[in-house]
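A.B. asks: have a look at this prediction, sequence included:
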Amino acid sequence: MARSHWPRRLPRELEIPATSLWFNLEVAARRHPDKTATLYCGAALSYAELERQALALAGWLQAQGVQAGDRVALFMQNCPQFLVAFYAINRANAVAVPVNPMNRVDEFGHYIRDPETKVVICSADLAAIVAAANEALPAEQRLRALLVTSYADALPPDGIPSELGLPEAMRQWLLAEPALPAGAQHWVDALAAGQRPGPHTAQADDLALLPYTSGTTGLPKGCMHSNRTLMANACGGAQWGMASAESVGLAVVPMFHITGMLYGVLGPVYQCMTLVIMPRWDRELAGQLISRYRVTHWTCIPTMIIDLFGSPNYKRFDLSSLFYLSGGGAAMPQAVAERLQQEFGLTFAEGYGLTETAAPSHANPPERAKLQCLGMPIFGVDSRVIDPVTLAEMPVGEVGEIVTHGPMVFKGYWRQPEATAAAFIEIEGKRFFRTGDLGRMDEEGYFFITDRLKRMINASGYKVWPSEVELLLYKNPAIQEACIIASRDDYRGETVKAVVVLRAEARGTTTAEDIIAWSREHMAAYKVPRIVEFVDALPKSGAGKVLWRVLQEREGQALP
């Protein structure tokens, strides 16, 4: 493979530490005990305190019966408690299961049942969802414990500084103290219990993280990541992005997401960075925080940059401290990238990766980035472009399926040996992951994506899997059949469209707004169809299979 433009400052491969992720926090707390690990709405948490809280929580988890290899779910928005909980789970030799906080009751039960979750750690505003999902399960599948934190637990004792300019709705949300479900335990009490964990026995190849990704069929699947697969990108990110203990990162990509996990939980602790945590995206707040705390590193999705530029105040923000700006999930529009260069001298370094690759497997070197480009394979990664049918390698410039071999590639899907076997192929004695993405490689070794083999909708970086939305829609008593397709959206890139056949008794009385409102109650907001089209029948094959491609192509032809 052409690697003529590999940055001379970087090694081709890394010596990946053979330790657990907990060890990274232990080292950071010894090296920089008083250094600020997180800044959250004006509250600073030192590395020593982060370690102290994580140890106390690890002891509490083990007191609930959590043993090595058990699964503990994390269900909350970005906050310091997320880091504390993740490292406590790792210290307890257990496995973290991050869950999108936009999930509803109908969806959350899967994250208890499938991984056999023992404990859920969640925010107070989501506790009722966990309790309801748990109650709906058979007794033998239910949780051992539910631990609940209020966002206020991590806020400054004297209140959120007014000069930060938090939106009033966000301030009220953070200060809210919803009632806890019966039997739930409070975060503050768990830390105050003073329980000490037993020996830390987790090894590099032990399972550490089980993030879920939806497939083209069925329910979301758990991706098995070990300490070692996660460590590959935790330490690789520092070298690629020129980060160090002197760096200040902005954590706004959701931490439950593999990108937010890497750049908001794993990488910063390995690098001993200071992390400015945003609980939710708000463009004015982002501008204020970058300016106030002199943020140097920001990984985001392009829609955030677009939104920031849309602020009437953006020219007042001092973005001069920004040194490394990266992201993915959607292509960066050329006009926006050019504005970044012209107005701020910043290059947006796009990257590419999947949950199965612990975020990046490809990245653009900031010193020579290309637009609308996935970048080049990073440390120790071998990526090829193959014919998805014959599996033969394609010539440079020809389109095929991107397949990847590297130290960050996951071990397989949780308890799904058939899906795991289908996800990998062997080339020249090496195990390559089939990404399901169609792309090409240019003569300089940079990769470009052209299409997707899998049926995925990419809405502002959120991955929406039509089959999952369809399964939920079929619970609506007014719907006889449904097919989910992508529709073009100027802001989100793509948005979700439902093509629906109503039951006879619902025709004439059920509106598109009714379907959308029902969806908001039963699924995460980013999955909710923004457009609903009623039809008399869906196109089907001779075997009765819905021909979603026909609808998708028709949608493309109908758009100007």
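C.D. replies: Nice, thanks for sending it over. Numbers count the residues shown, from 1 in each chain.

A.B. asks: drop to CA atoms for contacts and neighbour counts, all remaining ones
C.D. replies: Fine.

A.B. asks: residue contacts, Gly328?
C.D. replies: Cys300, Ile301, Pro302, Glu350, Gly351, Tyr352, Gly461 (C-alpha atoms under 8 Å, 6 or more residues apart in numbering).

A.B. asks: how about 6 Å then?
C.D. replies: Ile301, Glu350, Gly351 (C-alpha atoms under 6 Å, 6 or more residues apart in numbering).

A.B. asks: in stretch 492-506, what counts as buried?
C.D. replies: By neighbour count with 16 or more other C-alpha atoms under 10 Å, stretch 492-506 contains the buried residues Arg492, Gly493, Glu494, Thr495, Val496, Lys497, Ala498, Val499, Val500, Val501, Leu502.

A.B. asks: got it, and stretch 114-134?
C.D. replies: 115-134.

A.B. asks: before we move on, what about stretch 426-435?
C.D. replies: Arg431, Phe432, Phe433, Arg434, Thr435.

A.B. asks: contacts for the helix or strand where the last one lies, please.
C.D. replies: Thr435 is part of strand 430-441, with elements assigned from DSSP states H and E. Strand 430-441 is contacted from outside by 396-405, 423-426, 447-454, using C-alpha under 6 Å, 6+ apart.

A.B. asks: switch to 7 Å and redo it
C.D. replies: Residues outside strand 430-441 that contact it (C-alpha atoms under 7 Å, 6 or more residues apart in numbering) are 385, 396-405, 423-426, 447-454.

A.B. asks: and which of the contacts of Gly328 is nearest to Met231?
C.D. replies: Nearest to Met231 among these is Gly351, at 17.9 Å by C-alpha to C-alpha.

A.B. asks: which one of the buried residues of stretch 426-435 is nearest Ala58?
C.D. replies: For these, the nearest to Ala58 is Phe433 (33.9 Å; C-alpha to C-alpha).

A.B. asks: might you calculate how far the helix or strand hosting His110 sits from the centre of the chain?
C.D. replies: Assessed by DSSP H and E, His110 sits inside helix 105-113. Its chain's C-alpha centre and that of helix 105-113 lie 18 Å apart, by C-alpha atoms, centre = their mean, to the nearest Å.

A.B. asks: try this one side by side with the last:
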Amino acid sequence: MSNLHFKHWPRGQSHHMTLPQTSLSYNVEVAATRFPDKPFIIFYDTPLTFAQFKEQTEHIAGWLEHECGVKAGDRVLLYMQNSPQWVLAYYGILRANAVVVPVNPMNLTDELRHYVEDSQAKVAIVPQDLYANLAPLVGDGPGQGIEKVLVATYSDYVKQASFITPPPFVSAPREPIDDAAVTRWHDMLDARHAPGPVTVGPDDLCVMPYTSGTTGKPKGCMHTHRSVMATLVGGVNWFCTSPEGVHLSVLPLFHVTGMQGGMNCAIYAGATIVILPRWDRDVAAACISHYKITAWQCISTMMVDFLSNPRLGEYDISTLAAVRGGGAAMPDAIVKKLFDLTGLEFVEGYGMSETIAATHINPAHRPKPQCLGIPVYDLDARIIDPGTLAELPQGETGEIVVHGPQIMRGYWRNPDATRDAFIEIDGKAFLRTGDLGRVDEDGYFFMIDRLKRMINASGYKVWPAEVEAMMYRHPSIQEVCVIGSNDARRGETVKALVVLNPAKVGSVTEQEVIDWAHANMAAYKAPRIVEFVSALPKSGTGKILWRQLQTQENERQSATAAEGTR
């Protein structure tokens, strides 16, 4: 590994980081002891102090242990929008010595089934507006499915009038749910169960975010308290986060970037988070002005939307001291617009579910645009030839591989995928990222292309094989190939090339397939474009040549763009 980047290292910081030998739940105990009366969470003007937060996480843990029989290492599903309950549930699960399985709230029943079956979770924590999606999986056969459900109502944590109006799904009152498996959140708190002792340590499993890939089925990334601590403590140190910080938490908390940057780092530092359950550019700007937000982690599509708001000048956003994010490169014009408006540089980073957020971050004092950044503390990052696996010199393009304390232990119950994900170099296990990159003369890493087949739609990773597997359930589809198509707002969007069953030709429309997809899978995965074709190109072994179709799409769009400039 090259040390070129050390000359641009954050000032006054060591290259090495000593990690705490504790569990994440201990961070809550420390923050509540240091700052008991300080607001940790603000949700539509209703504060939740660190002391209140600690007390409620313990009641959740006690309920899990006493009412659900949850034991150390058991997995618990967390399926919810950003909210105080999401954060409380996460730390309640950890306090019960269990493992959090965070699930995108956009997922529907058929998608949820895989998470339940694969993780072997018996308990789920959900909001009332999403319970119907989970209900078919409750008691789903003898010894299978979810046995106990804790159901939250978002409005329970909106206890005073807010300067902004909460959306209807947040302000909705409690609704009756007639199911013996269900315990309502307020009843759980009223029971005031006390948990047993913390028995887990740094090498025990902590959280299991799911990611997909070429196989189509999402895989659980096994992260320990130590690996999660690596990126959360690293983030606090890199950005010098202090207890005086006020963070806008609008990135989804189920995703590792939002989980670490918008929640875990703040607890460790004793900072305050302002939670928004969904993106709204006016609400975000109003919150920055009203709460004097100092730090905001976002994705490029959010920033593009934020800066294009014609009303932005009505808000005072001068308290912002740091804006950072990743997911996709920030366009040059947006970087300049942000700097001209605020004097702030956008600091980009790079990571993945397998690394529980960042492996590379730009130095805050010297960021480069459209750049992944430099390797963080104790990380060995190299560029290798993806064929020969030989390390390549500075400037050449190859696959990015990483070794460090934040790397997952492997994929849950999937030894074959785990074996394929790692290679050994110099006696160390390196994770193959599947991303092609290069290193410049300063030691900064840049993304060039992808080896893996993935679509980046508004910062969400969409794995075509997973979408294809879902679409094959449509009775009219004989064959399908999913590719990415450029989109001015989302960066990329999902396109499906479909061969219909001969008997169905003429009786189903492309729009009907689009509508079916949106009704059967998360909105960000569902194809926005469907094109009927008579056949799909195949290799000699019968495999669909998706890369050829992707290249044709890219060339078609490039030609269209060139024509439009004439």
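C.D. replies: Yep, that arrived. None of these values were measured; they are calculated from a predicted model.

A.B. asks: how far is stretch 89-99 of the first structure from where the chain is centred?
C.D. replies: Centroid displacement of stretch 89-99 of the first structure relative to its chain, using C-alpha atoms, centre = their mean, is 16 Å.

A.B. asks: ok, which stretches of the stretch 51-200 of the second structure are strands?
C.D. replies: 75-79, 99-103, 123-127, 148-152, 182-184 (DSSP state E, counting those that start in this stretch).

A.B. asks: the stretch 201-350 of the first structure: strands as residue ranges?
C.D. replies: Here the stretch 201-350 of the first structure has its strands, by DSSP E, counting those that start in this stretch, at 207-209, 212-213, 221-222, 225-226, 248-251, 274-277, 297-300, 324-327, 348-354.

A.B. asks: out of the ones you listed, flag the one nearest Trp518 of the first structure.
C.D. replies: Closest approach to Trp518 of the first structure among these (C-alpha to C-alpha): strand 212-213, 23.7 Å.

A.B. asks: tell me, the closest one lands on which residues of the second structure?
C.D. replies: Using TM-score structural alignment, strand 212-213 of the first structure corresponds to residues 210-211 of the second structure.

A.B. asks: the matching stretch vs the first structure, mean deviation?
C.D. replies: With mean C-alpha distance after the TM-score superposition for the first structure, stretch 210-211 of the second structure departs from the first structure by a mean of 0.2 Å once superposed.

A.B. asks: off-centre distance for that stretch?
C.D. replies: So, by C-alpha atoms, centre = their mean, the centroid of stretch 210-211 of the second structure is 9 Å from its chain's centroid.

A.B. asks: for the equivalent of Val256 of the second structure over in the first structure, what are its contacts?
C.D. replies: Aligning on TM-score structural alignment places Val256 of the second structure opposite Ile258 in the first structure. Listed by C-alpha under 7 Å, 6+ apart, the contact partners of Ile258 of the first structure are Thr355, Ala358, Ala359.

A.B. asks: repeat that for Gly404 of the second structure.
C.D. replies: Gly404 of the second structure sits in contact with Asp378, Leu379, Asp380, where contact means C-alpha under 7 Å, 6+ apart.

A.B. asks: quick one: map it onto the first structure.
C.D. replies: Counting by TM-score structural alignment, the partner of Gly404 of the second structure is Gly406.

A.B. asks: Arg415 of the first structure versus its match, what's the distance?
C.D. replies: Gly406 of the first structure sits at a distance of 22 Å from Arg415 of the first structure (criterion: C-alpha to C-alpha, to the nearest Å).

A.B. asks: before we move on, the earlier item: got the strands of the stretch 51-200 of the second structure as JSON lines, with distance to Ala194 of the second structure columns?
C.D. replies: Converted to JSON lines, the strands of the stretch 51-200 of the second structure look like this (distance: least, C-alpha to C-alpha, whole Å):
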{"stretch": "strand 75-79", "distance to Ala194 of the second structure": "18"}
{"stretch": "strand 99-103", "distance to Ala194 of the second structure": "19"}
{"stretch": "strand 123-127", "distance to Ala194 of the second structure": "18"}
{"stretch": "strand 148-152", "distance to Ala194 of the second structure": "17"}
{"stretch": "strand 182-184", "distance to Ala194 of the second structure": "17"}
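
A.B. asks: closest to Thr46 of the second structure out of those strands?
C.D. replies: For Thr46 of the second structure, the closest of these is strand 148-152, at 16.5 Å, according to C-alpha to C-alpha.

A.B. asks: identify all contacting residues around that closest one.
C.D. replies: 68, 122-128, 181-185.

A.B. asks: before we move on, back to that, whichever of the contacts of Gly328 of the first structure end up buried, select them in PyMOL.
C.D. replies: To isolate the buried subset of the contacts of Gly328 of the first structure in PyMOL, counting by 16+ other C-alpha under 10 Å, use the following:
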select buried, resi 301+350+351
